[in-house]
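Asker: Sequence first, predicted model second:
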Amino acid sequence: MKTNFTIILIAFLFFSCKTEKKAATTKVATIVINTLPPDHDFNKDIYISGDFEGWSGGKTEFKLERKDKTYSITLPKQQKTINFKFTLGNWDSVETDLNGEMMENRSYTFSEISETVTFAVQNWASQKTAQGISTKQPNVETFEENFNIPQLNRTRKISVYLPPNYEASTKSYPVLYMHDGQNVFDKATSYSGEWEVDETLNKLHQTHGLDLIVIAIDNSENRMQEYTAWENKEFGKSEGKQYVDFIANTLKPAIDKKYRTKSDSKNTAIMGSSMGGLISQYAVFQYPNVFGKAGIFSPSFWFSDKIIPFTKSRIAKAKNSKLYYVMGEKEGGNMVIDMQKIIHILETNNFSKTNLNSKFAPNGTHSEAFWRSEFEEAILWLFSENIQQKNIDLKPMMKEVTTAKLASGKLMRAVDFPSNYVKPRTVEVWLPTNYSATKKYNVVYMHDGQNLFDATTTWNNQEWKIDETAAKLMNEGKVHDFIVVAIYSAPGLRWQDYFPQKAFGYMNATTQEEIRATSKKNNFSLEFNGDDYLKFLTEELKPYIDQTFATKTEREHTFIAGSSMGGLISMYAICEYPEIFGGTACLSTHWIGMMPVEDNPFPTAIFEYMEENLPSPATHKFYFDYGTKTLDQHYIQYAEKIDVIFRKKGYTSENYKNLVFEGADHSEISWQKRLHIPFTFLLKAPNGH
């Protein structure tokens, strides 16, 4: 059992990291990519880019050498742990996970002897997938596309976040300056995920009355030099003194002139991560009369030992500054120890304890995902004196998507729909062309919402063609009129959100423990979110949809649908909430739970759950199907078992389907071709509308 689940998990993650140690006088690591996407173009170069070279996206000296279908590069030991990603030469072509979603940074800790380390690349972002759908909120604007930096004779893009009440108010606001601006507001411009600063502050505006202006300064190919005030023989000259002088004496005056800011140091903060944390440390101690607060995330204090005497010498001048430090304990190398040294220096040299806050997060990694999760806590502490009110109910903002490429109808969107149960995510609502607030519509809730309507914004350039199929069926009078609510999957949490949580409890204790142990060993989270995801759908999303749109709210008019893992959670939803959902469509349902192996415990557990929890056939409909190629071929073996379960419960062909489609594979293209069948089965209108 343990061996098989390890295979499941490793195959599911599609990631390998094998080491081959060898003796050498100079400590080196040979990085090898031996597994690539099936459609990889071997005429393209691959680069390794990370904190050791300034996150450039692809420098010539860090290009991997290709031999047949393997790429490799040998790196001399620099810092103890490096964080990196592979690219095809820039951040528009960075590696992604299988679904085209941004993944966390890779890390490698150098051994005491030289070794070879192998990796697998799952997918590459194309220009289209790298840009994708912008997550930037409407209250983020561009200050200047090419703002001049006279201190360095170069230019930089500057973006500005304004509080939601800025235009309607006459008051002035505190200001936060942030580095690595590409990663601050927008997933479409980030190279490793965004911080979601705009979404977080929009929420805090409502819940805490906290309003800030945020200035995001893009980085450049000179990032490593600009983010340090001290030279490093391995990384060349430093330009940090000029860069911080630019922020303090060129950019800040321009911002204060254009916007209504509170310009004093008490209301001016600076924040960054990694090398951005290092330069923020320098800024707040070098310019305490400009920056009175600093958020210092995972600082790269390893870069120069001069940071210690510098900090110690400036404590008296920065005694009124407010400092928030955060470090993940899984960041590797001496990162934790280095920050502990700085904290110790501050604590033992009379720095105000009330102005110092440090946090070491047990599971924190060197990644945007970690920094994003810590931003809210940091900002609430740094600007605690600006908090005005608390606990105001959140109201999502649903706006029409005028750029959506639809064949019919219109699309409404709420970016980062708030929730008390799950990570906020985008929700879209498709309305048919004839939509009218004076009539009522059936509702179909669908998962993986980002793949449903517009192929130009999906990770694989495929879509379900929901609008085409739904409009055709309604126009022909084959189905009752309906709207579609599309719920985006959350990056990195799709499996956790979509697995039928209670089914795991149908495994015996030994099997559960083996799975948990193997998951922990492979850094795969088994923190199931399925129950909370369904609470989000039923307690938060559905009430909002019913209040905002003209819907028929009863069970017999409410349906839920999805494919693969989305099929599993759809089955689970109708079993858990039979009073809310009257029917479900589960295409290419992922009965195997993860990846196909022998003695897989997941299908048996799922089937046992179903046997005990299926709702009454008198009031519910189930549609299942599967293809015979790619991943779908592994579902064939379970078809008869599923039929038996439903027949025993009393289901017939009137309320249960389990269809096979010869030659169909596991893809949006296959699902779009047969989508009319489940829609007609669930929403059939035999006598017209």
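Answerer: Looks like it arrived, so ask away. Numbering: from 1, shown residues only.

Asker: Could you use CA atoms for every contact and neighbour count after this?
Answerer: Will do.

Asker: quick one: the helices in the stretch 351-500 of the chain?
Answerer: Using DSSP state H, counting those that start in this stretch, the helices found in the stretch 351-500 of the chain span residues 368-382, 466-475, 494-498.

Asker: before we move on, what about the stretch 101-250 of the chain?
Answerer: Under DSSP H, counting those that start in this stretch, the stretch 101-250 of the chain gives helices at 127-131, 197-208, 223-226, 240-246.

Asker: tell me which strands and helices the first one is in contact with?
Answerer: What it means is helix 127-131. Based on contacts counted as 3 or more CA pairs under 8 Å, 6 or more residues apart in numbering; DSSP states H and E, there is no element that helix 127-131 packs against.

Asker: now the last one
Answerer: Contacting helix 240-246 under the criterion 3+ CA pairs under 8 Å, 6+ apart are the following elements: helix 223-226, helix 275-286.

Asker: Could you dump those helices into TSV and include mean neighbour count?
Answerer: As requested, the helices and strands packed on helix 240-246 are exported to TSV (neighbours: other CA atoms under 10 Å):
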stretch	mean neighbour count
helix 223-226	23
helix 275-286	26
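
Asker: Same list (the ones you listed) but as TSV, adding distance to Leu682.
Answerer: Shown next, in TSV, are those (distance: least, CA to CA, whole Å):
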stretch	distance to Leu682
helix 223-226	55
helix 275-286	53
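
Asker: which stretch among those comes nearest Asn183?
Answerer: helix 275-286 (11.9 Å; CA to CA).

Asker: ok, for Gln225, nearest residue in space, not its chain neighbours?
Answerer: Ser238 (4.6 Å; CA to CA, 6 or more residues apart in numbering).

Asker: Next up, a structure to set beside the first:
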Amino acid sequence: MKSIFTFVPFKKETKMYWGWAEIEMTITEKNITINSELLNREVTCTLLMPDEEELTEPLSLLLLNDGQELGNLELRATLEQLYSTNRIKPLLVAAIHAGEDRIQEYGIAGKPDFKKRGSKADIYTEFIVTELLPQIKAQTGISDFETTAYAGFSLGGLSAFDIAWNNADVFDKVGVFSGSFWWRGKDLAKGYTDADRIMHSVIKSTAEKPDLKFWLQTGTKDETTDRNKNGIIDAIDDTIDLIKALEDKGYTRPADIQYVEVVGGSHDTATWAKAMPKFLSWAFGR
């Protein structure tokens, strides 16, 4: 397998406070371009991590779908604020930029929706596990991370959940912002029932209980659709029902599942940026 790496370094200094001591930390940014044989395209991945020379404790890893939205998510500023107040442990963020075929690469592996979207989700999963992660470890020289998490937004959140669910030997935690848990195998106009929601069915049909922890977020203005006319938007209904499916599998709240509902939150990067500190503090907090 051949991979081409292009590095664009960027450094910015921030200050961290450990007790009464003031310690400066440098955040380094590198863009990596991987020539993926599986996806048959180049994949850009932005790495954000503290300077290795300044690390005094183990590093964690966060994979992030839709990495092209880093700027809109204000992730750098969020990391700087959390580091400066000593709220999170050091982590490497690997933000994977989506390609033009996003709607086919994201989704649920081996289970396209009723419009045949997500047809390459199984290939994308294989890319993450067999191409991307080895390249990240080779590039950073870090073979073992304290915590490995995967997160995403909307359809990218569904993708992150599915990949973590099927690879619990690789991932410890998963974060989903406004996840597309409506993803279904049947059209609403052709006899749809709640049993046609694919991720819920996958959870129910999985024999084992993957060793994972979950952080889920919705916004009260994620959408306006209300399929069952119960006065609750589908985004919230689908997420709550997914939590119930997880509880039926044996997971408990709050030990295994955290749910954040943003009042007035919309289906956009501005809302997800506001929720990001809560997720990072949950996944990598001290």
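Answerer: Received the coordinates, thanks. Note that this is a predicted model, so its numbers are computed, not measured.

Asker: Tell me how they score on TM after superposing.
Answerer: In this superposition the chains share a TM-score of 0.77, using TM-score structural alignment, normalised by the length of structure 2; 238 aligned residues with a CA RMSD of 2.0 Å.

Asker: need the helices of the stretch 101-250 of structure 1 in CSV with distance to Glu640 of structure 1, can you?
Answerer: Converted to CSV, the helices of the stretch 101-250 of structure 1 look like this (distance: least, CA to CA, whole Å):
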stretch, distance to Glu640 of structure 1
helix 127-131, 39
helix 197-208, 47
helix 223-226, 59
helix 240-246, 67
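
Asker: just checking, which of those sits deepest inside the structure?
Answerer: helix 223-226 (a mean of 23; mean count of other CA atoms under 10 Å).

Asker: and Glu194 of structure 1, how many neighbours?
Answerer: Glu194 of structure 1 has 25 neighbours, counted by other CA atoms under 10 Å.

Asker: ok, it to Asp186 of structure 1 distance?
Answerer: Distance, Glu194 of structure 1 to Asp186 of structure 1, by CA to CA, to the nearest Å: 6 Å.

Asker: thinking again about what came up before, the residue nearest to Gln225 of structure 1 -> structure 2?
Answerer: If you follow Ser238 of structure 1 across to structure 2 using TM-score structural alignment, you land on Ser119.

Asker: cool, Asn222 of structure 1 as well?
Answerer: Aligned partner of Asn222 of structure 1 by TM-score structural alignment: Asp101.

Asker: swap in Glu141 of structure 1?
Answerer: Match for Glu141 of structure 1 (TM-score structural alignment): Glu29.

Asker: pretty sure its match is touching Met49, no?
Answerer: Yes: using CA atoms under 8 Å, Glu29 of structure 2 is in contact with Met49, at 6.7 Å.

Asker: would you list every one of the strands in the stretch 1-150 of structure 2?
Answerer: 10-18, 21-36, 41-50, 60-64, 91-96, 148-153 (DSSP state E, counting those that start in this stretch).

Asker: Relative to structure 1, what is the average displacement of the shortest one?
Answerer: After superposition onto structure 1, strand 60-64 of structure 2 sits on average 0.3 Å from its aligned residues (mean CA distance after the TM-score superposition for structure 1).

Asker: matching residues in structure 1 for that strand?
Answerer: Against structure 1, strand 60-64 of structure 2 falls on residues 174-178 (TM-score structural alignment).

Asker: Identify all contacting residues around the matching stretch.
Answerer: Stretch 174-178 of structure 1 is contacted by residues 184, 211-217, 261-263, 267-272 when judged by CA atoms under 8 Å, 6 or more residues apart in numbering.

Asker: Swap in 7 Å and give it another go.
Answerer: 212-217, 261-262, 267-272 (CA atoms under 7 Å, 6 or more residues apart in numbering).

Asker: now swap in stretch 262-282 of structure 2 and tell me
Answerer: With CA under 7 Å, 6+ apart, stretch 262-282 of structure 2 has contacts from 72-74, 78, 87-88, 177-178, 215, 218-222.

Asker: Now flag whichever of these is closest to Tyr259 of structure 2.
Answerer: Trp215 (5.9 Å).

Asker: Just tell me what the closest one corresponds to in structure 1.
Answerer: By TM-score structural alignment, Trp215 of structure 2 lines up with Tyr324.

Asker: Could you report the separation of its match from Leu356 of structure 1?
Answerer: 6 Å.

Asker: quick one: which of the two has more around it?
Answerer: Neighbour count, other CA under 10 Å: between Tyr324 of structure 1 and Leu356, Tyr324 has more, with 20 against 16.

Asker: a helix runs through the more buried one, doesn't it?
Answerer: No: counting by DSSP: H, G, I helix; E, B strand; the rest coil, Tyr324 of structure 1 is not found in a helix; it is strand.

Asker: Give me the distance between it and Ile296 of structure 1.
Answerer: Relative to Ile296 of structure 1, and taking CA to CA, Tyr324 of structure 1 is found at 6 Å.
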